[in-house]
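**Q** Below are the sequence and a predicted model for it; my questions follow.
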Amino acid sequence: MHRLTGFVLFCGIIYAGITAILYAQQTRLIYPSPDIVSPLPDGFEEVFLQTADGLELRSFYRRAGAGQPTVVYFHGNGGTLYGSVVATEQVAALGYGLLLVEYRGYGGNAGTPCEQGFYADGRAALAFLTGQDIAKGQIIVMGNSIGTGTAVQLATEISPKALVLSAPFTSLPDAASEVLWWLPVRPLIRDTYDNASKIGQITAPTLIVHGSNDTLIPYQHGEALAEAGPAAEFILFDAEGHDLIFTPAVQAAQAAWLAAL
């Protein structure tokens, strides 16, 4: 009996230790923040977004063709500006403008990633576009994975032309608790990105794409958001995983949907 009690106590200590480590390191786990400074691609200019808390965020901008809208794109948590260029190739082919946002703490930018910080980065992107005389009704907000949290938040603050989400989650605690089901994730996680509570406020045309083989954020998250969004359409791509945004067929579907608006 004493051995059993000791074993249970030992397991409890290990469990508490793992929980404490994950709590303390959650920023690093949620935001891998690659320190890769992507080279400037042809057709883009380097711009620096000014945040309300005094940061300058190196990002890429390409002006829209005459009469075309501009896409502001927020990449996933392990992404880079180079990846953003690849993820928006077919949107660029439509002649749309592109503002590819690099977050605080990513790609050589100063600052520490966090939910409210990402929202501030997104607002800095919108302020930049306003400075380019681009009306909010001519802005398409796009987000991939964790970038959907910023995209959804911004779409509640302005009335964009459209919102496009790839591999989104209902909330970060929802997604994390499915992966770390054996840990008390919900009371411990600081950043929530509660997309599910916000999507109902968005009346702009919304496209949600998800892969049936997404093992990081199951497609049911995207499906649930589409059901809650008053103007949302959901497309499930069979056999695609979490990185479906880089798939030509997915990009083609997004471009076709946008062109039909």
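**A** Received, thanks. On a predicted model such as this, the values are computed, not experimentally measured, just so you know. Numbers count the residues shown, from 1 in each chain.
**Q** contacts, neighbours, all on C-alpha from now
**A** Fine.
**Q** Counting by contacts, list what the one helix or strand residue 73 maps to packs against.
**A** In this assignment (DSSP states H and E), residue 73 forms part of strand 70-74. Strand 70-74 sits against strand 97-101, strand 139-144, helix 147-157, with contacts defined as 3 or more Cα pairs under 8 Å, 6 or more residues apart in numbering; DSSP states H and E.
**Q** Give me the contact list for it.
**A** 63-64, 84, 96-102, 125, 134, 138-144, 147-148, 150-151 (Cα atoms under 8 Å, 6 or more residues apart in numbering).
**Q** give me that answer again for 7 Å
**A** For strand 70-74, contacts defined as Cα atoms under 7 Å, 6 or more residues apart in numbering pick out 64, 96-101, 138-144, 147, 151.
**Q** With respect to residue 7, which of those is nearest?
**A** Nearest to residue 7 among the contacts of strand 70-74: residue 147, at 42.9 Å, using Cα to Cα.
**Q** another structure for you, compare them:
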Amino acid sequence: MCLLGLCALLVSTAATAGPVSSRVYEPVSLADTQVEFRGEPPQAITVQTADGLTLAGAYWPPDEGVDQIVVVFQGNSYNHLVMAVRAEPLRVGGRGVLLASYRGFGDNPGEPSEAGLYRDAEAWIAQARTLQPDARLYLFGFSLGGAVALEMAARHDVTAVATMGAFTSLKDAAPALLRPFVTEQYDNLETITRVNEPILLLHGTKDETIDPRMAERLEKAGGANVTRVNLTGGGHWVPLDSLAEKIWQQWEAAEAENPAVAGKAP
């Protein structure tokens, strides 16, 4: 699959090209989604956005005595149930996992946009705080979701953030011919400079969708609080089965080294 559906525009006529934004998002309805979880399936959960949309997500509460919860932001395609299957390994150790969803994805109302996805993410962050007021809050974002996770980390006081397959900006991720038509920013190269929490950048060395060199640029822009992990031989998505425990260990190690930047929201 070509990232963000942008390469499809290479065969479009000039009359149908238009802004690329409409091709950025590739949601799949829940009716067309078949998923199977290894353990107990997550709970269904909803949030209401500031502009009045009700969005459906999924939630695994933390085990009793566990004070860690990660909010997971999906990429540009499929829906939150597909991401839930992918993110299930993050439950390791009884941690809580909250699967955010976006407007226009699955069976959610609305039309996705950069501003809209940020509104959606704000609602999910607030929901996480409501569900577990005293928990340490972490963010994980895949591909386009990495941009959402970084923006939320820049706006909110969270414990740590991780991305997989993040790009420097949406325009950079598009084929050169199409960059003049890209109207939305998702400028991770700028956003990452505003994040004070520990950042874990995961990137497959054989990522066919996002050039691994973008991770190098993000690491440089993010400075000392960034840890980049090259996933040797990995593509755009690398299964979390063998990575989840290491992600949590990295987050906790960073938190122990610099607890001042790994606080909780007031």
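**A** Looks like it arrived, so ask away. From a predicted model like this one, the values you see are computed outputs, not experimental measurements.
**Q** Tell me how the two chains score on TM-score.
**A** Remark: TM-score between the superposed chains equals 0.84 [TM-score structural alignment, normalised by the length of the first structure]; 239 aligned residues with a Cα RMSD of 2.3 Å.
**Q** before we move on, back to that, and residue 247 of the first structure, which of the helices and strands packed on strand 70-74 of the first structure is closest to it?
**A** With Cα to Cα as the measure, strand 139-144 is the member of those nearest residue 247 of the first structure (12.8 Å).
**Q** what's the matching residue for residue 215 of the first structure over in the second structure?
**A** In the second structure, the residue equivalent to residue 215 of the first structure is residue 208, according to TM-score structural alignment.
**Q** what secondary structure does that match sit in?
**A** The three-state assignment at residue 208 of the second structure reads coil, by DSSP: H, G, I helix; E, B strand; the rest coil.
**Q** I'd say it and residue 233 touch.
**A** No - using Cα atoms under 7 Å, residue 208 of the second structure makes no contact with residue 233, being 10.9 Å away.
**Q** More neighbours: which of the two?
**A** Neighbours per residue, other Cα atoms under 10 Å: of residue 208 of the second structure and residue 233, the larger number sits with residue 208, 15 against 11.
**Q** Tell me the spacing between that one and residue 165 of the second structure.
**A** 10 Å (Cα to Cα, to the nearest Å).
**Q** Touching both of these two, which residues are there?
**A** residue 236.
**Q** tell me the contacts of the residue nearest to residue 25 of the second structure when sequence neighbours are not counted?
**A** Spatial nearest neighbour of residue 25 of the second structure, chain neighbours left out: residue 76 (5.1 Å); criterion: Cα to Cα, 6 or more residues apart in numbering. Taking Cα under 7 Å, 6+ apart, we find residue 76 of the second structure in contact with 4, 24, 25, 26, 144.
**Q** what ranges do the helices span in the first structure?
**A** 2-24, 26-30, 81-87, 89-93, 115-131, 147-157, 172-179, 185-188, 195-198, 219-228, 248-259 (DSSP state H).
**Q** Residue 108 of the first structure is nearest to which of the ones you listed?
**A** For residue 108 of the first structure, the closest of these is helix 81-87, at 11.0 Å, according to Cα to Cα.
**Q** Give me the neighbour count for the residue nearest to residue 111 of the second structure when sequence neighbours are not counted.
**A** Leaving aside its chain neighbours, residue 111 of the second structure sits nearest to residue 104 (4.9 Å; criterion: Cα to Cα, 6+ apart). Per other Cα under 10 Å, the neighbour tally for residue 104 of the second structure reads 21.
**Q** what about residue 104 of the second structure, distance to residue 181 of the second structure?
**A** In terms of Cα to Cα, residue 104 of the second structure sits 22 Å off from residue 181 of the second structure.
**Q** ok, back up a step: identify whichever of the helices and strands packed on strand 70-74 of the first structure lies nearest to residue 24 of the first structure.
**A** Across these, closest to residue 24 of the first structure is helix 147-157 (Cα to Cα), at 22.1 Å.
**Q** Can you list the buried residues in the closest one?
**A** Neighbour counts over helix 147-157 of the first structure (16 or more other Cα atoms under 10 Å) mark 147, 148, 149, 150, 151, 152, 153, 154, 155, 156 as buried.
**Q** What of stretch 200-213 of the second structure?
**A** By neighbour count on 16+ other Cα under 10 Å, the buried set for stretch 200-213 of the second structure is 200, 201, 202, 203, 204, 205, 206, 207, 209, 210, 211, 212.
**Q** and residue 112 of the first structure, what pairs with it in the second structure?
**A** Counting by TM-score structural alignment, the partner of residue 112 of the first structure is residue 111.
**Q** just residue 166 of the first structure next, same as before
**A** For residue 166 of the first structure, the aligned position in the second structure is residue 164, judged by TM-score structural alignment.
**Q** pretty sure its match is in contact with residue 141, am I right?
**A** Yes - Residue 164 of the second structure is within contact range of residue 141, at 6.5 Å (criterion: Cα under 7 Å).
**Q** Let me know how buried residue 91 of the second structure is, in neighbour terms.
**A** Per other Cα under 10 Å, the neighbour tally for residue 91 of the second structure reads 20.
**Q** how about it, what does it touch?
**A** Each residue near residue 91 of the second structure by Cα under 7 Å, 6+ apart is listed here: residue 97.
**Q** Which residue is the nearest non-sequential neighbour of residue 193 of the second structure?
**A** In space, not counting the residues next to it along the chain, residue 193 of the second structure is nearest to residue 222; the distance is 5.2 Å by Cα to Cα, 6+ apart.
**Q** for the aligned residue in the first structure for the one you found, what are its contacts?
**A** By TM-score structural alignment, residue 222 of the second structure lines up with residue 229 in the first structure. By Cα under 7 Å, 6+ apart, the contact set of residue 229 of the first structure is 199, 200, 202.
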